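Trainee: what follows is a protein structure lacking sequence information:
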C-alpha cells in the first residue's frame, strides 16, 4: 500500500485521505463534491490479491 501511495502521490502530486471501511485499509483519491469527475481508492484487505495479471488503469490528462 505504501509503495502504491508513493507512486500515485509522485505522479499526481496530491495526498490521499486515509480511512478504514469494514476492516479494509483504504487510501482515497481526492474528490470534491462540487466538481465533476471520478474518484477511486487503493484498498488493502485479505480478499484482494495483487498479481502481475491484475487490472490495467488508463489515465488521460487534458
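Mentor: Perfect, I can see it now. All figures in this text were calculated on a predicted structure; none of them were measured in a lab.
Trainee: drop to CA atoms for contacts and neighbour counts, all remaining ones
Mentor: OK.
Trainee: show me where the chain has its helices.
Mentor: Assigned by DSSP state H, the helices in the chain fall at 2-12.
Trainee: burial check on the residue nearest to residue 30 when sequence neighbours are not counted, number of neighbours?
Mentor: Sequence neighbours aside, residue 16 is the residue nearest to residue 30 in space, at 6.4 Å (criterion: CA to CA, 6 or more residues apart in numbering). Neighbours of residue 16 under the rule other CA atoms under 10 Å: 16.
Trainee: comparison target below:
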C-alpha cells in the first residue's frame, strides 16, 4: 500500500446545522450534504488527487459525540490562531498549543457537539 492508513473519518453531530456552522466559522470549510436513509452527512472538502483522509459530520443512529477514546487531528497552518477561532465559534479549548518536538505542535478542543478533537501544525 502506498498511502497513509486512514481513508475516512466520521464526526458525530447531534445538530448537523450547528456543527456545520461551527466548522465553517473555525476552518472556513464548505460542506456538501448527503442523506442516506435516516442518516444525514455533511461532507468535509475532499480531493481524490491529494493525500490524507477526509470525512464528514454525521447525524444518525449510533453516532454519539465523544470526549474520550480515539482522537482525530485536523491539519492547520498554525494551532494558536485556530484555537482562537474555536473559542469565537463557541467551542472550548482543552489544551493550548504545545510543542511535540520535531513533529510540530498540537492543541485540543471540544466542538459544538461535545466531541474532543485535535489540531496539528508544523509551526
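Mentor: On my side now, so go ahead. Fair warning: this is a prediction, and the values are worked out from it, not measured in the lab.
Trainee: next, the TM-score between them, please.
Mentor: Put the two chains on top of each other and the TM-score (TM-score structural alignment, normalised by the length of structure 1) is 0.74; 62 aligned residues with a CA RMSD of 2.1 Å.
Trainee: rewinding a little: tell me which residue of structure 2 lines up with the residue nearest to residue 30 of structure 1.
Mentor: Matched to structure 2 by TM-score structural alignment, residue 16 of structure 1 sits across from residue 31.
Trainee: for residue 26 of structure 1, same thing?
Mentor: So, by TM-score structural alignment, residue 26 of structure 1 is matched to residue 41.
Trainee: residue contacts, the residue nearest to residue 9 of structure 1 when sequence neighbours are not counted?
Mentor: Computed as CA to CA, 6+ apart, the closest residue to residue 9 of structure 1 that is not its neighbour in sequence is residue 15, at 6.2 Å. By CA atoms under 8 Å, 6 or more residues apart in numbering, the contact set of residue 15 of structure 1 is 9, 29-30.
Trainee: Provide the aligned range in structure 1 for the longest strand along structure 2.
Mentor: For structure 2, the strand with the greatest residue count under DSSP state E is strand 92-99. Strand 92-99 of structure 2 lines up with nothing in structure 1 when matched by TM-score structural alignment.
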